Structure formats: structure tokens, C-alpha cells
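> coordinates for the following, if possible.
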Amino acid sequence: MKLLRNAAIAIALSSSVLAGCQGPGEVLHQGYVVDQETLALAPVGSSREQVLLSLGSPSATATFDNEVFYYISQKRTRPVAFMKPKVVEQSVLAVYFDKDGVVERLAHYTLKDGRVFDLISRVTPTGGVELTFLGQLLRGSGGAPGAAIQNIFGGGGPK
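Here you go, the predicted model:
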């Protein structure tokens, strides 16, 4: 009887702990959220300075000639504080300028329109192969892959 009661208490306790983990977790908002009133202050035909005054500085600009301003916002969630957040909503307002610096058109993009912007990554992608510690050890200080192993076991070396 005592074993049955302890098992029932353990099951109730573990289910309540697991139910607590399944809650909404943490919701993170990042970036510039554009409302319709502010957007109305920078209509098509307005100048670059007017856009900067009404919307503020953009999250990103186009690579060439600063012809596009991007105002990016994201909503990310994570169930527990130590887990990696997952992007659930993304909004990108793109303000396109002509060669004279006048707003040519406004566009609004969401996650359905393309890829996710990585706003907080501090990693520069590079070409090539990244070796692990063990891979570097097996590769040796240069030469052919596995040269270090051959040197250790007496199978390699210049003759």
C-alpha cells in the first residue's frame, strides 16, 4: 500500500513538473516594430531625411549606394531560458529610394517571403573545412592527412 502511494505521489509530482515545462516559455521581441501612424509620416515621394526623421535609423541598408533601408523586427520564443530561441514571426519593412533620394516604394516582407535575417550572430562565415581537435591531431602539423599517425607508429617519414 505504501509503495502504491509513493508511486502515485511520484507520478503526480513528475507530471506537474513536466506540465510546468510545457508552458509558453519566454517570448523575445527584437528590432523595429513599425506602426501605421509612423509609416504614414514617410509616404511614397518623401525624402530620405524625412524617412530618417519619422522612422529613425534603419536596422540595415542595402549593400550598394544605400538605396534601400530595412527596418527588421523578429519575435522569437524559447521554452526554457538556456535553449536556443526559435524565430516564429519576422517583419521587414523595405523602403526603396530612387537615385535622387526620394522614396520610390515601400514593401513589407514576412517569414513566408524569404529567409530569416540573423540579427545577433557574430560569426563570419568562411570557406574551407573546420577541423576538430581530434581531426587536427590526426592530420598532424602539415603534409598528408594521417602523417602524424604514420610517424608515431614508425610507418612514415622521409627516406
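> going forward, measure contacts and count neighbours with C-alpha atoms only.
Fine.
> residue closest to the middle of this protein?
For the chain, the residue nearest the mean C-alpha position is Asp118 (3.5 Å; CA atoms, centre = their mean).
> how far away is that one from Leu106?
According to CA to CA, to the nearest Å, Asp118 stands 22 Å off from Leu106.
> tell me the contacts of His108?
His108 makes contact with Ser91, Val92, Leu93, Ala94, according to CA atoms under 8 Å, 6 or more residues apart in numbering.
> what do you get if the cut-off is 10 Å, keeping everything else the same?
Counting by CA atoms under 10 Å, 6 or more residues apart in numbering, His108 touches Tyr70, Tyr71, Ile72, Ser91, Val92, Leu93, Ala94, Val95.
> and for comparison, fold this next one:
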Amino acid sequence: MRKGWIAGKSIAALGVAFMLSACAATYQNHGFAPSELDLAEITVGVDTRDTLAETIGEPTISGVVGDDSWFYVGSRWRHFAFRAPEVIDRQVVAVSFAEDGVITNIERFGLENGRVVTLNRRVTETNIANVNLITQIINSVGNVSADQLVGN
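Predicted structure coming up:
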């Protein structure tokens, strides 16, 4: 009788542990936004589109407005139990180029309380003409459902 009681208690403890682990939040990263350490290897006004591709890699988005900008977009999502996934961090690194391919601006934008915030900016000239585009990118990346992709 005592062995059955211990076995039942062990199974119950395992069941409780399993249920509690199912309630833990999980996190997923989507896309890629280079870190400040990666960007420190790039010199504004010296490096080009080619050296950027070699150092950091190809961008998430390019050619949206023209060939003068590359956008690296990274998001972190939190999944918890039965709740809808929530974006807890989204960053866009915008790199602008002159006509000869030399980097003129590197800017990092984030999402804070639903608003686009400039987190970091290294520029040779003030050029934030694409802020509306960056706002659209930050607000829309990752907000596409499977139904929208399939066309239903």
C-alpha cells in the first residue's frame, strides 16, 4: 500500500511540474538588426555598400524607396500560454548611401509605447526623410497572418 501511495505522489508531482512548465513564457527572435558592436566596425563616410555587406551581411529590406537605403529589421516576440504573441522589442537599423555607394547615415530606431523612437544616429548629414517609411516598417513587420499570405 505504501509503495502505491509514493508512486501516485511522484506521478502527481510530475504532472504539476509539467503543467507549470507549460505556463512559462517563450521568446522568439525574427529578423536581424546588427548590434552596436557590429556597427562600430563601419565608418560613416568611408565604408561602402560592399564593405557593409561583407562586415554585417545583406539587409532585411532594401530597394523600398530606391537603392539609397538598406534596412535591417529585428523583432523579439513573447508567447505566453493562450494569449496572442506580443512584440516586446522591434528595432530598425537604417543605412543610407550616397550615389557612389559610400555610407552617409546609420540610424537605429526602436518601438517604445507604440511610437517610433530614434535610439542612435551616426550621420554625415541630417537626413531623416524616410521616417514615415521607418514607422511603417516598424509597425508592420511581423504583423502578417497566414491567411493574408495565402490570400484567404
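> follow-up on the earlier one: how about the contacts of His108 of the first structure in a markdown table, adding distance to Ser47 of the first structure and secondary structure?
Formatted as a markdown table, the contacts of His108 of the first structure follow (distance: CA to CA, whole Å; DSSP: H, G, I helix; E, B strand; the rest coil):
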| residue | distance to Ser47 of the first structure | secondary structure |
| --- | --- | --- |
| Tyr70 | 16 | strand |
| Tyr71 | 17 | strand |
| Ile72 | 20 | strand |
| Ser91 | 23 | strand |
| Val92 | 20 | strand |
| Leu93 | 16 | strand |
| Ala94 | 15 | strand |
| Val95 | 11 | strand |
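> what's the farthest-apart pair in the residues you listed?
Greatest spacing in those, by CA to CA: Ser91 and Val95 (13.1 Å).
> joint contacts of those two?
Tyr70, Tyr71, His108.
> between those residues, which is nearest Leu55 of the first structure?
Within those, proximity to Leu55 of the first structure (CA to CA) peaks at Tyr71, which comes in at 8.6 Å.
> my read: that closest one touches Tyr96, true?
No: in this structure, Tyr71 of the first structure is not within contact of Tyr96 by CA atoms under 10 Å, at 11.6 Å.
> was I right about Leu119 of the second structure contacting Leu111?
Yes: applying CA under 10 Å as the test, Leu119 of the second structure and Leu111 come out as touching, 9.4 Å apart.
> who's in contact with the lengthiest helix in the second structure?
For the second structure, the longest helix by residue count, based on DSSP state H, is helix 2-22. Outside helix 2-22 of the second structure, the residues that touch it by CA under 10 Å, 6+ apart are Phe80, Ala81.
> how far away from the center of its chain is that helix?
Remark: helix 2-22 of the second structure is offset 40 Å from the chain centroid, using CA atoms, centre = their mean, to the nearest Å.
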